[in-house]
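J.: Quick one: sequence plus predicted model below, questions after.
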Amino acid sequence: MQSLFLLTGPNGGGKSSLLRSICAVALLGICGFMVPAESALIPQFDSIMLHMKSYDSPADGKSSFQVEMSEMRSIVNGATSRSLVLIDEICRGTETAKGTCIAGSIIEALDEIGCLGIISTHLHGIFNLPLCTKNTVYKAMATEYVNGQTKPTWKLVDGTCKESLAFETAKKEGLAEAIIQRAEELYSSVYAKEASSGLSDAQLVQFGSEGAHLQSIKASAGSLGCKTKPTNKMEVLQDVKTAVTLTCQKKLIELYKPKNTADVPVLNCVSIAAREQPPPSTIGASCVYIMFRPDEKLYIGETDDLDGRVRTHRSKEGMQNASFLYFTVPGKSIARQLETLLINQLLSQGFPIANLADGKHQNFGTSSLSFDSITVA
């Protein structure tokens, strides 16, 4: 540990346990006692600061967030380059947007001080902030897929985990199935749509009929033909997102021929940034992914093990910071068809493709699933 770890992970993944354990080990080491490790180098800290969940303090007339901010003031004012700072679930007692920005500013302040420590959070908007940090690194609590369930491994890995497994946790703790189903519906109707593809409302409306949809595909394909080369990575990402969504949406309509095309789900293309890992929800799911290579070419693939595939790609020389787009589909057959389709369609629209040979693969047979059974996330 050279500076700060910004720690993410699902509920029950071991974030709080890790913070408590490191605090206990640091205290034991400073006192000269044995620690549970094969070997350990523990600095002589001038202070160890541990912040866990805050509670209201009626005697002081303070809310839980006021108490937390008071503790944050003490930590920032008292920390030095020889301090160990451990903060669990930073800024979770207030409105998300402003709490995220406060948390980001605190992280910058501690990074500037140069103290060691871990800050855990579910405020994933932090990763979208233009933070000015020098040595803060992203870490996550890993998970594995066992007997149809996602379970923690209690291992610390590089990257970020932007999935909380909140629905799974609520179900595990006995919350009524009807409540969980309604929560999933609300999430899909609002948050999943916001995070989908970045398409305009006008484009989404055009999915209402086959003819209008084809016009949208044609118009977008013309605009995405790389006549004007995007000037930055964000523009490239957005262009690829739009092209992928429009192309695959049209293919799903052709495959399942729904009576009402307005019912066609909008593909949710999810980004995986350079230091991120795929969320646990992708474990065991059929995924189509697009890798953005350093040579500005796109690699398009499909897999039932997205986490393993991302790690394999990044293990190759020069690919450590590769970023990805992905979306899940109902079954490997559809994934293979969309993989081949995207390779050929994106190439025809002017995008440079690294694995052209895969565009000649034979498609699997069309799935017998009815359209009602499709869940595209």
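T.: Now that the structure is in, tell me what you want to look at.
J.: CA only for contacts and neighbour counts going forward, please
T.: OK.
J.: those strands in the stretch 1-150 of the chain, which residues are they?
T.: 4-8, 47-51, 83-87, 116-120, 137-146, 149-158 (DSSP state E, counting those that start in this stretch).
J.: Just send these back as TSV, with mean neighbour count too.
T.: Converted to TSV, those look like this (neighbours: other Cα atoms under 10 Å):
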stretch	mean neighbour count
strand 4-8	25
strand 47-51	17
strand 83-87	23
strand 116-120	24
strand 137-146	20
strand 149-158	16
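J.: Please tabulate those strands in TSV, including the columns distance to Asn77.
T.: Listed next are the strands of the stretch 1-150 of the chain as TSV, based on distance: least, Cα to Cα, whole Å:
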stretch	distance to Asn77
strand 4-8	17
strand 47-51	12
strand 83-87	12
strand 116-120	15
strand 137-146	22
strand 149-158	29
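J.: quick one: which of those strands is nearest Glu302?
T.: Proximity to Glu302, assessed across the strands of the stretch 1-150 of the chain by Cα to Cα, is greatest for strand 137-146 (18.8 Å).
J.: Are there helices or strands packed against that closest one, and which ones?
T.: strand 4-8, strand 149-158, strand 283-292 (3 or more Cα pairs under 8 Å, 6 or more residues apart in numbering; DSSP states H and E).
J.: Tell me which of these lies nearest to Ile119.
T.: strand 4-8 (5.0 Å).
J.: so what secondary structure elements neighbour the closest one?
T.: strand 116-120, strand 137-146.
J.: Turn the ones you listed into JSON lines, columns for distance to Ala192.
T.: Output for these, formatted as JSON lines (distance: least, Cα to Cα, whole Å):
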{"stretch": "strand 116-120", "distance to Ala192": "24"}
{"stretch": "strand 137-146", "distance to Ala192": "23"}
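J.: coming back round to it: how about the helices and strands packed on strand 137-146 in CSV, adding distance to Gly117?
T.: Shown next, in CSV, are the helices and strands packed on strand 137-146 (distance: least, Cα to Cα, whole Å):
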stretch, distance to Gly117
strand 4-8, 5
strand 149-158, 14
strand 283-292, 30
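J.: quick one, which of these is nearest to Ala26?
T.: Nearest of those (Cα to Cα): strand 4-8, 15.5 Å.
J.: what angle sits between that closest one and strand 137-146?
T.: 30 degrees (axes from the mean of the first three to the mean of the last three Cα atoms, to 10 degrees).
J.: before we move on, the earlier item: out of the strands of the stretch 1-150 of the chain, flag the one nearest Ala202.
T.: Per Cα to Cα, nearest to Ala202 of these: strand 4-8, 35.5 Å.
J.: any idea what sits nearest Ile272, other than its immediate chain neighbours?
T.: Sequence neighbours aside, Phe324 is the residue nearest to Ile272 in space, at 4.9 Å (criterion: Cα to Cα, 6 or more residues apart in numbering).
J.: so that neighbour, which of the three states?
T.: What DSSP: H, G, I helix; E, B strand; the rest coil gives for Phe324 is strand.
J.: Next, work out how far apart it and Gly117 are.
T.: Distance, Phe324 to Gly117, using Cα to Cα, to the nearest Å: 29 Å.
J.: Got another one to weigh against that:
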Amino acid sequence: MNRPYRNLRTQKILRFPIIFILSLWLLSGCKMYTAFNAVLDPEWDEFSQAPKGTPRLEYHHSFPVIHLYGTAAEMGHQYGSILKKQLEGLDYITDKFFPENKQIEYINIAKNSEDKLPSETLEFVKGMSVSSGVDYYKLLAINAVPRVSCSVLAVWGDASEDGKLLMGRNADYQFKKINKALGIIVVKHPATGYATVASSFLGLAGAFTGINEKGVCYGNMLVYNGIENKEDENGLPIQLLMQTAAETQNSAREMIDYLTARKHVIPINVMCADKNEAIVAELGQTKFTLREGNKGVLAATNYFYSSGMFEKVENDGRLTALLLTARKYYGNFNMQHLQEAMHAARQPNKNLQCTLFEPERMLIHVSMNKVPASKGPFQTISVIELLEKDIE
């Protein structure tokens, strides 16, 4: 006769810990939700009302564009202040997604490389840390560790429709569920040196993809088949080197010369282009070689192809796709064909950004924060308009 009562009582007793655990999960989830919302919210609207010529966040067709001015330290402070909420959210999410041992590994890499990194990078990251409140070494790790698998194509001269150079770059990277929300265009107006526009990711002091006010555009690719496989502790991350080079070099050839004279953490490919030519530098840790265009066509992905630079030859379908598309439209190659080529060479489920350059016209066409970005739609942005306050 008492069994139904006992069953009900038992259900209540069992229900209490379930509700308690669920409550704890929801409370922790609120913080996670807040962090995700800070990063995923497409309208990063703080500081968006600032006038031109001052540090600010603005939007070009829904893409966040941050303008930074002055010294490296000043620009870092501005970055951290304007994107404080987003950096805090990113910090919290990475803590939850990355195992503690992996976080310790990355932070140790940052600490071990600190005394070798450019002073401008350290000043930028310190400024970003102070104004955002995010741990300095966590931000430094973001800048010392990233590895992005990508592809590039340049077509010019007899190969293109009007003889003008076109360059495209895919940025392929996987970072859990927030990989579609980290893209941001960073416009740097340095106190000294050339202004730059980078298609970047949240928290980066350097640039994987960009163009400077002289019309020099650039992009890098991690290499999988280099002779040297271990990280060189005396080398520098390529995105930091490319940012410095873009602020100091006048042409693609000068930028390549700058990069080949430096040590690199890991084997890397870099394409630099201006209105006249494109060059790929295959950058090992002890040697390098250059590849230049064949009849106005040049492409690269994640492998070395020059003699003496690789362990074994790789037949890369993405490189083949780029070259076949360039051959298909040879002599009539235009921006639409470039988009087609980059889409054919994308990495499935990883294509976060696709940027197309017209260095002579000082135009970039950007698709970001969607997968695959190469599918578009692309938004055209005038580099001159972004930099008009700083170019005489």
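T.: Happy to help now that I have it. Note that this is a predicted model, so its numbers are computed, not measured.
J.: Can you calculate the TM-score here?
T.: The TM-score (TM-score structural alignment, normalised by the length of the first structure) is 0.26; 169 aligned residues with a Cα RMSD of 7.0 Å.
J.: Tell me how many other residues surround Leu214 of the first structure.
T.: 16 (other Cα atoms under 10 Å).
J.: quick one: the helices in the second structure?
T.: 3-40, 72-82, 84-97, 100-113, 119-132, 136-144, 238-248, 252-260, 317-328, 335-344, 383-387 (DSSP state H).
J.: Turn those into a markdown table, including mean neighbour count.
T.: Shown next, in a markdown table, are the helices of the second structure (neighbours: other Cα under 10 Å):
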| stretch | mean neighbour count |
| --- | --- |
| helix 3-40 | 13 |
| helix 72-82 | 24 |
| helix 84-97 | 18 |
| helix 100-113 | 16 |
| helix 119-132 | 21 |
| helix 136-144 | 22 |
| helix 238-248 | 23 |
| helix 252-260 | 19 |
| helix 317-328 | 18 |
| helix 335-344 | 20 |
| helix 383-387 | 18 |
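J.: Format those as CSV; extra columns: distance to Arg169 of the second structure.
T.: Compiled in CSV, the helices of the second structure are given as follows (distance: least, Cα to Cα, whole Å):
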stretch, distance to Arg169 of the second structure
helix 3-40, 24
helix 72-82, 25
helix 84-97, 25
helix 100-113, 27
helix 119-132, 24
helix 136-144, 20
helix 238-248, 14
helix 252-260, 16
helix 317-328, 11
helix 335-344, 7
helix 383-387, 17
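J.: Would you tell me which of these gets closest to Val366 of the second structure?
T.: Of all the helices of the second structure, helix 335-344 comes closest under Cα to Cα, at 10.5 Å.
J.: And Met141 of the first structure, how far from Trp154 of the first structure?
T.: 6 Å.
J.: Kindly report the same for Ile75 of the first structure.
T.: Relative to Trp154 of the first structure, and taking Cα to Cα, Ile75 of the first structure is found at 27 Å.
J.: nearest to Ala335 of the first structure, of the strands of the stretch 1-150 of the first structure?
T.: strand 137-146 (20.5 Å).
J.: Find the nearest non-adjacent residue to Glu292 of the second structure, please.
T.: Ile279 is the one closest to Glu292 of the second structure (Cα to Cα, 6+ apart), at 5.0 Å.
J.: For the one you found, give me its contacts.
T.: Ala252, Arg253, Ile256, Met271, Cys272, Ala273, Leu290, Arg291, Glu292, Gly293, Leu298 (Cα atoms under 8 Å, 6 or more residues apart in numbering).
J.: Okay, the last one and Tyr79 of the second structure: tell me how far apart.
T.: Meaning Leu298 of the second structure. 35 Å.
J.: which residues in the stretch 151-300 of the first structure form helices?
T.: 166-172, 177-194, 201-205, 210-223, 233-256 (DSSP state H, counting those that start in this stretch).
J.: Which of these has the highest mean neighbour count?
T.: Burial of the helices of the stretch 151-300 of the first structure is given as mean neighbour count (mean count of other Cα atoms under 10 Å); helix 233-256 ranks first at a mean of 18.
J.: Next, the angle strand 283-292 makes with it.
T.: Using the same axes, to 10 degrees: helix 233-256 of the first structure against strand 283-292 is 130 degrees.
J.: Next one: Asn351 of the second structure relative to Val65 of the second structure, how far apart?
T.: Taking Cα to Cα, one finds Asn351 of the second structure at 20 Å from Val65 of the second structure.
J.: Compare those two and say which one has the larger neighbour count.
T.: Taking neighbours as other Cα under 10 Å, Asn351 of the second structure and Val65 compare with Asn351 leading, 27 against 23.
J.: can you tell me how far the closest residue in space to the more buried one that isn't next to it in sequence sits from Arg56 of the second structure?
T.: The spatially closest residue to Asn351 of the second structure, leaving aside those adjacent along the chain, is Asp172, at 4.3 Å (Cα to Cα, 6+ apart). Taking Cα to Cα as the measure, Asp172 of the second structure and Arg56 of the second structure are separated by 28 Å.
J.: ditto for Ile66 of the second structure
T.: From Ile66 of the second structure to Arg56 of the second structure the distance is 6 Å (Cα to Cα).
J.: again with Gln243 of the second structure
T.: 20 Å.
J.: ok, Val329 of the first structure touching Glu302?
T.: No - counting by Cα atoms under 8 Å, Val329 of the first structure sits too far from Glu302 to count as a contact (10.0 Å).
J.: Could you tell me which residues touch both of the two?
T.: Residues touching both Val329 of the first structure and Glu302 (Cα under 8 Å, 6+ apart): Ser286, Cys287, Val288, Ala335.
J.: got the angle for the strand or helix carrying the last one vs helix 233-256?
T.: Spelled out, that is Ala335 of the first structure. Per DSSP states H and E, Ala335 of the first structure falls inside helix 332-348. Here helix 332-348 of the first structure runs at an angle of 130 degrees relative to helix 233-256 (the same axes, to 10 degrees).
J.: buried sites along helix 332-348 of the first structure?
T.: Judged by neighbour count using 16 or more other Cα atoms under 10 Å, the buried positions of helix 332-348 of the first structure are 332-347.
J.: Could you tell me the angle between that helix and helix 210-223?
T.: 50 degrees.
J.: how near is Lys111 of the second structure to Asp91 of the second structure?
T.: Counting by Cα to Cα, the gap from Lys111 of the second structure to Asp91 of the second structure is 18 Å.
J.: quick one: Tyr106 of the second structure and Ala141 touch, right?
T.: Yes - at 5.7 Å, Tyr106 of the second structure and Ala141 qualify as touching, with contact defined as Cα under 8 Å.
J.: Please report how far Tyr92 of the second structure lies from Leu363 of the second structure.
T.: 36 Å.
J.: ugh, wrong one, Leu8 of the second structure
T.: Taking Cα to Cα, one finds Leu8 of the second structure at 71 Å from Leu363 of the second structure.
J.: cool, and His337 of the second structure?
T.: 16 Å.
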